[in-house]
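> 3D, please:
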Amino acid sequence: MSIPDGYFDIPLGKIAAIVTSLEMLAPPVLPPDPAGDWSVRRVAQPGLDWYRDLYSRVGREWLWSQRLRMNDAELAATIRADGVEIYTLAHDSGDEALLELDFRNKNECELVLFGVTSKLIGTGAGRLLMNRALQRAWAQPLTRLWVHTCSLDHPRALAFYQRCGFRPYRRQIELAPDPRLDGTLPRNVAAHVPLLG
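Below is the predicted model:
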């Protein structure tokens, strides 16, 4: 489909994002782990309340809402599926990061979710989590690891993925309902995205 150059109105109640998909076709050389009081652990059977709370704390400022809109059965089927692995990063006796790896496609892994809570942004915790993600993913017989990020995410997210060895291969525009308008997320989050509608 060809889209002409120019400006286009976004319907009221919607948000628009530029989505960049990135891939890695071979394991990278990992930098040393940053110093910090963190530990990464796998959560084999994540509880739904635990998952929703962490997903919200990690992603609310970036308008993560897809998993919050799922009912219990949908969410359980998604995060407890064979081939899906959930990890968190523990800090000060609490879980402060969310990592989701999806190995369900043969020889491929999607880094579905990746993020730390706001109090750990810029501390090196994200680098540690990424090191563990890359080690775990490439321990499998992969030919491709991929991830996507968007213009609603943290402004340094795209550059971070590129520094980690991912290379962009696709760009898309995504329209979605603004989760602040239907109560999925509080109206006062994500001040970098104007609330219209």
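
> C-alpha only now, for contacts and for neighbours.
Fine.

> on the three-state scheme, R127 is what?
Look at R127: counting by DSSP: H, G, I helix; E, B strand; the rest coil, its state is helix.

> state the number of residues packed around it.
R127 has 18 neighbours, counted by other CA atoms under 10 Å.

> residues touching it, list them.
Neighbouring residues of R127 by CA atoms under 8 Å, 6 or more residues apart in numbering: D33, P34.

> likewise I79?
By CA under 8 Å, 6+ apart, the contact set of I79 is P46, E85, I86.

> may I see the ChimeraX selection of the buried members of the residues you listed?
Buried subset of the contacts of I79, written as a ChimeraX selection, criterion 16 or more other CA atoms under 10 Å:
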select :46,85,86
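
> and this one, please, so the two structures can be compared:
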Amino acid sequence: MAVAYVDVPETLVTTYLQMMSPDQFRPAFVSTPRGVEILECEAPDVDFYRFLYSSVGYHLRWRDRLLVSDMELSTVLRSPNTSIHVLYVHGTPAGYVELEKQGQDTEVAYFGLRPQYQGRGLGKHLLSYGIARAWEGGARRVWVHTCNMDGQHALINYTKRGFSVYRVDEQPMPDRYRS
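So this is what the prediction gives:
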């Protein structure tokens, strides 16, 4: 199957969002249909992680985690500050959310669904799960960044869950997103 890439604009617009209190969180859990579950991947290996990363983001031109060495990525995945939570639909990985503790903050470092699982309400469910885990883990602030290369509903989903924009950066599109 051919990969349909997103168009590459001339400018990369990165939007940073945050929640400063659990009171800002507006979860949107869906009544979980049979066969849908989210499990923490307690010992993710590099190959499985790259499968998740690529199947969720390759068409969006995600490349950062594909460009690092296996050793560097393995170090990130084994860190006690990193947690990977995988959404399964009838036993098949459908998406994931990656959380990274940074002192008293927790970043939603990566989040998304494989294209064939989009449009079913699973994204808001998975994001709500990830945010809840971040607050339960003792975060003082939960933050995320997205850009105009991410999925078309990403920014809307973040704001609907309670995130507020605190910064927007613009820069010429980096070459790594053009290939």
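
> can you calculate the TM-score here?
Taking TM-score structural alignment, normalised by the length of structure 2 as the basis, the two superposed chains have a TM-score of 0.86; 168 aligned residues with a CA RMSD of 1.9 Å.

> follow-up on the earlier one: now, the contacts of I79 of structure 1 that are in strands?
Of the positions in the contacts of I79 of structure 1, E85, I86 sit in strands, assigned by DSSP state E.

> looking at structure 2, name the residue matched to L113 of structure 1.
In structure 2, the residue matched to L113 of structure 1 (TM-score structural alignment) is Y110.

> check which helix or strand its match maps to.
Element membership for Y110 of structure 2, per DSSP states H and E: strand 105-113.

> and that strand, how far out from the chain's middle?
With CA atoms, centre = their mean, to the nearest Å as the basis, strand 105-113 of structure 2 stands 4 Å off its chain's centre.

> one more: stretch 133-147 of structure 1?
16 Å.

> buried residues in it, which are they?
Applying a neighbour-count criterion of 16+ other CA under 10 Å, one finds A133, L134, A137, W138, L142, R144, L145, W146, V147 buried in stretch 133-147 of structure 1.

> tell me the residue in structure 1 aligned with T14 of structure 2.
In structure 1, T14 of structure 2 lines up with V19, judged by TM-score structural alignment.

> contacts only, for that match.
Counting by CA under 8 Å, 6+ apart, V19 of structure 1 has contacts H148, T149, C150, S151, R171, Q172, I173, E174.

> before we move on, the earlier item: looking at the buried residues of stretch 133-147 of structure 1, which is nearest L68 of structure 1?
V147 (20.1 Å; CA to CA).

> work out which residue lies at the spatial centre of structure 1.
Central residue of structure 1 (CA atoms, centre = their mean): L113, 3.0 Å from the mean position.

> related to what we said a few turns ago, just give the closest residue to the match of L113 of structure 1, not the sequence neighbours.
In space, and not counting its chain neighbours, Y110 of structure 2 is closest to E98: 5.0 Å by CA to CA, 6 or more residues apart in numbering.

> can I assume the one you found sits in a strand?
Yes. Judged by three-state DSSP, E98 of structure 2 forms part of a strand.

> residue in structure 1 matching it?
By TM-score structural alignment, E98 of structure 2 lines up with E100 in structure 1.

> do I have it right that that match meets L129?
No. Using CA atoms under 8 Å, E100 of structure 1 is not in contact with L129; the gap is 11.0 Å.

> neighbour-wise, which of those two wins?
More crowded of E100 of structure 1 and L129, by other CA under 10 Å: L129, with 25 against 19.

> OK, contacts around the residue nearest to the centre of structure 1?
Taking CA under 8 Å, 6+ apart as the test, what L113 of structure 1 contacts is L98, L99, E100, L101.

> could you dump the residues you listed to a markdown table with distance to T78 of structure 1?
Below are these laid out as a markdown table (distance: CA to CA, whole Å):
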| residue | distance to T78 of structure 1 |
| --- | --- |
| L98 | 15 |
| L99 | 14 |
| E100 | 11 |
| L101 | 11 |
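
> from these, which is closest to D178 of structure 1?
Using CA to CA, L98 comes nearest to D178 of structure 1 of these, at 22.2 Å.

> now the strands for structure 1?
Counting by DSSP E, the strands of structure 1 are 14-24, 39-42, 84-91, 94-95, 97-102, 108-116, 144-150, 167-177.

> quick one: the fourth one to structure 2 mean distance?
So the one you mean is strand 94-95 of structure 1. Mean deviation of strand 94-95 of structure 1 relative to structure 2 after superposition (mean CA distance after the TM-score superposition for structure 1): 1.0 Å.

> roughly how far does the equivalent of P177 of structure 1 over in structure 2 sit from V13 of structure 2?
The alignment partner of P177 of structure 1 in structure 2, by TM-score structural alignment, is D175. Relative to V13 of structure 2, D175 of structure 2 is positioned 14 Å away (criterion: CA to CA, to the nearest Å).

> neighbour-wise, which of these two wins?
Set side by side, D175 of structure 2 and V13 show more neighbours around V13, with 17 against 7, by other CA under 10 Å.

> skipping adjacent residues, who's closest to the more buried one in space?
Nearest residue to V13 of structure 2 in three dimensions, chain neighbours excluded: E170, at 4.6 Å (CA to CA, 6+ apart).
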